[in-house]
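Asker: A predicted structure for the sequence below; I have some questions about it.
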Amino acid sequence: MSKLDILGSVNLDIVLRVHDLPRPGETVHATQSERYLGGKGANQAVSAARTGADLRFRACVGNDEDGEWLTAQLAAHAVTPADVEVIAGEASGRAYVCVDQAGENLIIVHAGANDRLSLMAEPVEPVEPSRVALAQLETPIASTVDFFRTHRDRGTITVLNAAPAVAEARDSLFALTDILILNESELAFYAGREVLPEDVEDITMLARELIAHENQVIVLTCGAAGALAITQDGLDFTPARLTKVRDTTGSGDCFCGALCARLATGAELDQAIYFASVAASLSVEKNGAAASMPSLEDVELAIFEMTAAEVSG
């Protein structure tokens, strides 16, 4: 059994470069059109694989040209597609991504075959449990519940990137999760707030309302401001590496994959968060999602070369 088991989505990302993101009712012209391997599951699997994880990736694609291309791209990005199921009669998932000149994005997703993801039959013979199991919310929640229950029975650390925000996840998945990863907008959604308060203590109190069991950790990613690790009675802050943003698409996925790659090697959570934060800072310096994920060597070199001036806060 691989040390990291990932359940998640695979999409063909159609990326449109624009000067400014369109407002409701507005038409804008793209300056460039590109296609990439994407989907939160695939992005996180690529990030984890490139940063050294021994992983298994479970996903679905359609039996179409997109599915063939996506499977080949996974293999090209060091993710073995053996557990990627081809669904007859379904189109592969697609995401339409607009990226403006500041690197901010707007994304529309069509799930396609991702909606058919379920757990494949496990081998009858006993297998060594994975150290870490990672999932997101672009695939059926019922399948993720089964995935986490199976792994928790084996003593595996379960990590949920609760994105995109889905209300059902709080009731069905949070209690099965050891490490819950959210960004600020997702925290606001699950906390029932339009916007988050500015004070860190107030944000921490809101996050603690989501804690579903005493050993759970919430990792709150705050972009260029860094990341918080929040427990029922503790708070740790990891500053972000300063960077020149080109494209933020997939940066959160880079963080999740790199964090779980480190946990799967036995690293402590604070070490994993620091490593993942640097990895995400490197990803925003390149275009695309999976295509922008740094290698283990890239991250280690960036950490080695970092100076105090390159750390925010």
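Answerer: Yep, it's here.
Asker: can we go C-alpha only for contacts and neighbour counts from here?
Answerer: Will do.
Asker: so what's the residue nearest the centre of the chain up against?
Answerer: Central residue of the chain (CA atoms, centre = their mean): residue 253, 2.9 Å from the mean position. By CA atoms under 8 Å, 6 or more residues apart in numbering, the contact set of residue 253 is 40, 43-44, 47.
Asker: Distance check, it against residue 152.
Answerer: Per CA to CA, to the nearest Å, residue 253 is found 23 Å from residue 152.
Asker: next up, a second structure to put side by side with the first:
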Amino acid sequence: MHAKVVIVGSLNMDLVTRAPRLPRAGETLAGHSFVTVPGGKGANQAVAAARLGASVAMIGCVGDDAYGEQLRAALQAEGIDCQAVASVAGESTGVALIVVDDSSQNAIVIVAGGNGQVTAQVVDGFDSLLSLAEVIICQLEVPMATVEHVLKRGHELGKTVILNPAPASGPLPAHWYGWIDYLIPNESEASALTGLPVDSVAGADAAATALMASGVRKVIVTLGEQGALFATHAHSQHFPAPKVKAVDTTAAGDTFVGGFAAALADGKSEAEAILFGQIAAALSVTRSGAQPSIPTVNEVQGYPS
């Protein structure tokens, strides 16, 4: 398989319960419902890139448990190359324990499990996949040392390197920036990276300018219903969002990243790739769930222009 897009990142099983409200300390509540949903930012982006037309391979780790088997099977069902999704003996698969109340507020506990075992050594065992890639994508749900290793290796190989800095709690190591072709944060992540308020297109432009002053080549700040801001050292451009009725924004950012990468790997221009990713993300928010909400390439191509 020629893997045009390779994702190094997380695989989680989302355990989602709905309850009237969030429980207080020591309290037991009766919930409305419970579902298990394949997730993790890495896996979501892999599914998005695959459904949106790319040949995809995933590098990551799961535990030697039923959730790990289910997550791998879900990726394989999308045609994703999972030879580099390793099972770690004696480790649990990553999980996100999510309680959602009747007003849509949530409380989440994440256990990294196998995601914490994605080491540079694991990645090096599949260097041939990185060599075959045209686009390499990382997020921040695996160890930071591993992300650094992948960014550097991708740059050495001359690949298009994308970092989705999520979750971001503060500035990234300055020496990373020279290895990244496209940094794609959302508003809160752009704010965490720069310390600047990012709640508008102008705020996104200021944050992108600060990031480029730190050495980033190109920045795309995703702004939800406000669209996206694309900035290079030469210019910046605002891309308004398609107008849709949002039902659930889960995985919208992951869908954008996967769609943008798939379009780049297909030879589309940056502007075309951003628009393609935006339409994919817009369609995803009209449906519930993470991976179940991600559209196909035919749906995006059929979207009214």
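Answerer: Noted; the coordinates are in hand. Treat the numbers as computed from the prediction; the structure is a model and nothing was measured.
Asker: which element follows the helix or strand where the residue nearest to the centre of structure 1 lies toward the C-terminus?
Answerer: For residue 253 of structure 1, the host element (DSSP states H and E) is helix 251-264. Next helix or strand after helix 251-264 of structure 1 toward the C-terminus (DSSP H and E): helix 269-283.
Asker: Identify all contacting residues around that next one.
Answerer: 226-227, 238, 240-243, 248, 250-252, 254-260, 262-263, 289, 292-294, 299, 302-303.
Asker: and it with helix 251-264, angle?
Answerer: Angular relation of helix 269-283 of structure 1 and helix 251-264 on a 0 to 180 degree scale: 140 degrees, by axes from the mean of the first three to the mean of the last three CA atoms, to 10 degrees.
Asker: Quick check: what element follows helix 269-283 of structure 1 along the chain?
Answerer: Past helix 269-283 of structure 1, the next helix or strand by DSSP H and E is helix 296-305.
Asker: Now do the buried residues in that following helix.
Answerer: 296, 298-299, 302 (16 or more other CA atoms under 10 Å).
Asker: now swap in stretch 260-279 of structure 1 and tell me
Answerer: Quick answer for stretch 260-279 of structure 1 (16+ other CA under 10 Å): 260-265, 269-270, 272-279.
Asker: ok now stretch 153-165 of structure 2, how far from the chain's centre?
Answerer: 15 Å (CA atoms, centre = their mean, to the nearest Å).
Asker: nope, stretch 101-115 of structure 1 is what I was after
Answerer: 13 Å.
Asker: Between the two ends of it, what distance do you get?
Answerer: Terminal residues of stretch 101-115 of structure 1 lie 33 Å apart, using CA to CA.
Asker: neighbouring contacts of that stretch?
Answerer: So stretch 101-115 of structure 1 is contacted by 8-11, 17-21, 59-62, 87, 90-99, 138-140, 245-249 (CA under 8 Å, 6+ apart).
Asker: now stretch 74-91 of structure 2
Answerer: Applying CA under 8 Å, 6+ apart, the contact partners of stretch 74-91 of structure 2 are 1, 3, 38, 43, 46-47, 50-51, 55-64, 68, 72, 113-114, 117, 126.
Asker: Any chance of a ChimeraX selection covering the buried ones in the residues you listed?
Answerer: Per 16+ other CA under 10 Å, the buried members of the contacts of stretch 74-91 of structure 2 correspond to this ChimeraX selection:
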select :3,38,43,46,47,50,51,55,56,57,58,59,60,61,62,63,64,68,72,113,114,117
